[in-house]
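Q: only the shape, not the letters, is given here:
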């Protein structure tokens, strides 16, 4: 009993110890002033998603099975046509491209990227290829949402995995159906940005908060003069900027380094129902409440029962049946009173006193919120 009891306590202690440590770091970081560049971004300065269909060649027999993946043979046929090689229909139907795999290529085109610059690309198998290790991506156009080609990708894949199979046994480390090509695409087209248009720029806050928007406008007005910035809403701040490109870049660089007065964030509890993770920020408070927590377990055991005919009977058969035994056990739940807590450390200590697992706390926190004793926004991800 002692051996099984000790690990049970350990499993309960460490999640809340980690939570308490995270909360202490969160509270400790609240004293440091943040900069504008950490809470807002200039509107229009953004990256763009690129994607394209490509082929990976040079695989060691681990490519797609073309009988089940017709777009692989169609893709290689179209590529050969571009090179001036036309295959008859009968030859296309008999293609066995075990060294070729159809893939989707994705990349992010950063802001202000110019033709000739290189970007990283990700390559993912879209067929039944066993592995992309050792393959090379042939020239693949990458298109944006408007259908225009903005980059061309090509190069050898880096696959951070390994695997082997023989005699029905298989061993695999990491993922073999996706890889990456550093600097694998070359930019061919520039995406225009509205950074130099008009006599003002807009700052978009990372999170909608009127207090933060007011503080950003106040910091800019204090440094560059009254009327330089004004908050349009809880997420947008309009800032007057110089018209000259060099002066505007210098203005934005200096503006992004301005410090903001630290503010208390809105109280929030984030719950991950899939992993049982619970994160509380420093503004969470707890009202006085009483909680009864108990466990209900249902145990079902099955025992095989063999029924044999009598020794002198004729035509009888031995029959194997199953006998099920169902037990329901409910542990007594104690009514625990939680005092009102105004600090995060007190909230963690009060919840830890329940002795509940993180999975049980998911339901307990929702019940406390429904009862009006949890002064925080509850977000389930």
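A: Structure's in. What do you need? Just so you know, these numbers come straight off a predicted model, no measurement behind them. Numbers count the residues shown, from 1 in each chain.

Q: going forward, measure contacts and count neighbours with C-alpha atoms only.
A: OK.

Q: all strands for the stretch 1-150 of the chain, in order.
A: Along the stretch 1-150 of the chain, counting by DSSP state E, counting those that start in this stretch, strands occupy 40-42, 48-57, 101-109, 118-125, 136-143, 149-156.

Q: figure out which of these is closest to residue 360.
A: Of all the strands of the stretch 1-150 of the chain, strand 40-42 sits nearest to residue 360, with 37.3 Å by CA to CA.

Q: packing partners for the closest one?
A: Counting contacts by 3 or more CA pairs under 8 Å, 6 or more residues apart in numbering; DSSP states H and E, strand 40-42 is packed against strand 200-205.

Q: closest to residue 72 out of the strands of the stretch 1-150 of the chain?
A: strand 101-109 (5.3 Å).

Q: what about residue 333, distance to residue 287?
A: The gap separating residue 333 from residue 287 is 21 Å, by CA to CA, to the nearest Å.

Q: of these two, which one has the most company?
A: residue 287 (18 against 12; other CA atoms under 10 Å).

Q: before we go on, here's another structure to hold up against the first:
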């Protein structure tokens, strides 16, 4: 019996194994509430205090030069741009990013990330100057400033350079101060929506049924696969109390039968509901091995006519399994059981991918295959 046929036989024996019960998930883990969201902020600033690892403001980073001159003039230092010969290497232009948490109030502190924009080799030891951080609407929501902490370093000599991590990117813990709040009146809402992270009709219906069973009929209904509408009438307009009560409700989320294949790494991810229809499978083992062992031919000693040449030597081996057989895979065999049987025999990820794709082409794999 071939390896593939034996693997399929092992898969059949796994049919009697018990299946684990579906895992329960909280509503807060599979869905998000309307308005409870983060916002992205971005800004452009300068980092000073670098130990000669900043931008080349004279040749390679003219925008750093212009920013430095503009900053000095705003601070009352007059710079003659025509005659200014700035050659400082302790300044770097950076992009500053941060995430504004939901319902952040003025004066709250947030973490910011600083990334080099020019040709600076390291931000170690640098200090970010006050940098306004804007939202998608162009308004300033926070200001970032502080000492940068980086997780990498760069050591360079004449013959060798060692780089660990990314020395041109760092972080300032609690380096941003919220200056503007995102307007959102949660307490004034009469209706609120629950957005599913993985839209699905069955999951949305289960969420609505669980909420109605806990709170009362008519409180929730599924608008579409990704949205459940909630009414706050039973909670006298108190959305915080409602969300607190329902976010802990257990739900069994449904999922689409899907197989995800990463061709680059050979990773195969299989969904729980994947099934295989009745199909016959045979795996051929044809191996062609070509080995090159060139040899050097030299003339006899003291020869005046011979030359040294490389003589090619090629060895070709062909191995073919002539005892191939078809194996019948019955209905309702799960892909998990098939894979377990193949893995027990040492079938590699590449062969597994080929087998799955062939079963899908034959129409026997009841799932979607996503190749990345």
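A: Sure, I can see it. All values reported here derive from a predicted model rather than from experimental measurement.

Q: picking that back up, which of the strands of the stretch 1-150 of the first structure sits most buried?
A: strand 101-109 (a mean of 24; mean count of other CA atoms under 10 Å).

Q: mean shift of that one relative to the second structure?
A: Strand 101-109 of the first structure, aligned to the second structure and superposed, deviates on average by 1.1 Å (mean CA distance after the TM-score superposition for the first structure).

Q: sec struct for residue 209 of the second structure, please.
A: Of the three states, residue 209 of the second structure takes helix under DSSP: H, G, I helix; E, B strand; the rest coil.

Q: ditto for the one 3 residues further on
A: Following three-state DSSP, the label given to residue 212 of the second structure is helix.

Q: quick one: map it onto the first structure.
A: If you follow residue 212 of the second structure across to the first structure using TM-score structural alignment, you land on residue 221.

Q: list the contacts of the residue nearest to its match when sequence neighbours are not counted.
A: Once flanking residues are discounted, residue 221 of the first structure sits nearest to residue 228: 5.4 Å by CA to CA, 6 or more residues apart in numbering. Residues near residue 228 of the first structure by CA atoms under 8 Å, 6 or more residues apart in numbering: 220, 221, 239, 240.

Q: over to residue 106 of the first structure?
A: Contacts of residue 106 of the first structure by CA under 8 Å, 6+ apart are 49, 50, 51, 52, 121, 122, 123, 142.

Q: any figure for the gap between the aligned residue in the second structure for residue 376 of the first structure and residue 194 of the second structure?
A: By TM-score structural alignment, residue 376 of the first structure lines up with residue 367 in the second structure. Distance, residue 367 of the second structure to residue 194 of the second structure, using CA to CA: 28 Å.

Q: between these two, who's got more neighbours?
A: Legend: neighbour count by other CA under 10 Å for residue 367 of the second structure and residue 194, higher for residue 194 (25 against 19).

Q: identify the residue of the first structure aligned to the more buried one.
A: Match for residue 194 of the second structure (TM-score structural alignment): residue 203.

Q: same check on residue 238 of the second structure?
A: Counting by TM-score structural alignment, residue 238 of the second structure lines up with residue 247 in the first structure.

Q: what about the helix or strand that match falls within, how far off from the second structure?
A: Using DSSP states H and E, residue 247 of the first structure falls within helix 245-256. Following the fit onto the second structure, the mean deviation recorded for helix 245-256 of the first structure is 2.4 Å by mean CA distance after the TM-score superposition for the first structure.

Q: how far off centre is that helix?
A: Here the centre of helix 245-256 of the first structure is set off from its chain's centre by 33 Å, with CA atoms, centre = their mean, to the nearest Å.

Q: residues in contact with that helix?
A: 35, 36, 37, 196, 220, 241, 242.

Q: need the buried ones from these selected in PyMOL.
A: This is the PyMOL syntax for the buried subset of the contacts of helix 245-256 of the first structure, where burial follows 16 or more other CA atoms under 10 Å:
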select buried, resi 35+36+37+220+241+242
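
Q: where do the helices sit along the first structure?
A: 2-29, 36-39, 70-82, 89-93, 210-224, 245-256, 344-352, 358-370 (DSSP state H).

Q: adding distance to residue 291 of the first structure, write those helices out as TSV.
A: Output for the helices of the first structure, formatted as TSV (distance: least, CA to CA, whole Å):
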stretch	distance to residue 291 of the first structure
helix 2-29	18
helix 36-39	39
helix 70-82	60
helix 89-93	69
helix 210-224	35
helix 245-256	48
helix 344-352	10
helix 358-370	8
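
Q: which one, of those helices, ends up nearest to residue 178 of the first structure?
A: Closest among these, using CA to CA: helix 70-82, at 16.5 Å.

Q: for residue 313 of the second structure, list the residues it contacts.
A: 292, 293, 294, 295.

Q: OK, contacts around the residue nearest to residue 328 of the first structure when sequence neighbours are not counted?
A: Closest residue to residue 328 of the first structure apart from its sequence neighbours, by CA to CA, 6+ apart: residue 298 at 4.6 Å. Residues counted as contacts of residue 298 of the first structure (CA under 8 Å, 6+ apart) are 326, 327, 328, 329.

Q: I'd say the third one and residue 299 touch.
A: Yes: applying CA atoms under 8 Å, one finds residue 328 of the first structure in contact with residue 299, separated by 6.3 Å.
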